[in-house]
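> quick one: sequence plus predicted model below, questions after.
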Amino acid sequence: MDITRALSDENRVRALAALRGRELCVCQIIELLRLAPSTVSKHMQILRQARLVECRKHSRWIYYSLANDQAPPAVRAAVEWVCSTVAKDPKIRDDAKHLKQILKMDPETVCRLQQKS
């Protein structure tokens, strides 16, 4: 049930798609989704509880990645299915373009820009 709940929100699906093949700092996810930090934090918590994503803390940064090979088969299958299904969605394609711009900046710069807005 946690997996279906986690996948029921467009922004969580967008975050999953953005994490495909890479690890992102939470500030990069905030910038991509253009949501409040508290909202993104809640979304990522739901994805984490469903075991769809993993997180690690490095210094003051929190990084997220898709569930790894140690995740249950149902989780890995759900992640793969969602990412491949939405890959051609116009919003996901726009996100990919925006993410390329975000990734040109280091996470600290992204975080500073968010604090100014």
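Looks like it came in fine.

> only C-alpha atoms for contact and neighbour calcs from this point on.
Fine.

> let me see the contact set for the closest residue to residue 11 other than its chain neighbours.
Using C-alpha to C-alpha, 6 or more residues apart in numbering and skipping the chain neighbours, the partner closest in space to residue 11 is residue 33 (6.9 Å). By C-alpha atoms under 8 Å, 6 or more residues apart in numbering, the contact list for residue 33 reads 11, 14, 15, 40.

> check it against this one:
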Amino acid sequence: MPRTNRNGADTKFRAFSDQTRLRILHLLRAGELCVNDLVEIINVPQPTASRHLAYLRRSELVITRKKGSWTYYALAPAANAFHKTLLECLGQCFDEVPEIQKDARRASKLKQQGGCCPR
């Protein structure tokens, strides 16, 4: 079986197949977050969040920005029509999922409190 390209559809679909990664991607639609923000919002251990963020980076769905010792994560701009369609689906298909709605409420509350990371 031929080895697949990490930018291919199979890798993107695998990224979307995990609930934690899906929740992270959905949260990043609203803007960049640091790992501490994500840990607080989705209530997972920091190593778990970091592992999923690394997978999303390798899949080229997430980009990073460094500020001092902090790393901020954001959705990567759509590289092609397929990627754009996935990002659109993220917004349209998952807004009604109860877990995603809870995440959005926690993210809003955390943002009002100033977040976990310096901006």
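Sure, I can see it. Here the structure is a predicted model, which means the values were calculated and not measured.

> TM-score for the pair, please.
After superposition, the two chains reach a TM-score of 0.83 (TM-score structural alignment, normalised by the length of structure 1), with 108 aligned residues with a C-alpha RMSD of 1.5 Å.

> circling back to that earlier point, structure 2: which residue goes with the residue nearest to residue 11 of structure 1?
When structure 2 is aligned by TM-score structural alignment, residue 33 of structure 1 is paired with residue 42.

> which bit of structure 1 covers stretch 14-28 of structure 2?
With TM-score structural alignment as the criterion, stretch 14-28 of structure 2 aligns to 5-19.

> likewise stretch 90-102 of structure 2?
Going by TM-score structural alignment: stretch 90-102 of structure 2 matches residues 82-94.

> over to stretch 59-73 of structure 2?
Going by TM-score structural alignment: stretch 59-73 of structure 2 matches residues 50-64.

> just how off-centre is the matching stretch within its chain?
10 Å (C-alpha atoms, centre = their mean, to the nearest Å).

> now tell me what touches it from outside.
In contact with stretch 50-64 of structure 1 (C-alpha under 8 Å, 6+ apart) are residues 2-3, 6, 16, 19, 23-26, 44, 47-48, 65-68, 71, 75-76, 79.

> list only those of those flagged as buried.
Among the contacts of stretch 50-64 of structure 1, those classed as buried by 16 or more other C-alpha atoms under 10 Å are 3, 6, 16, 19, 23-26, 44, 47-48, 65-67, 75-76, 79.
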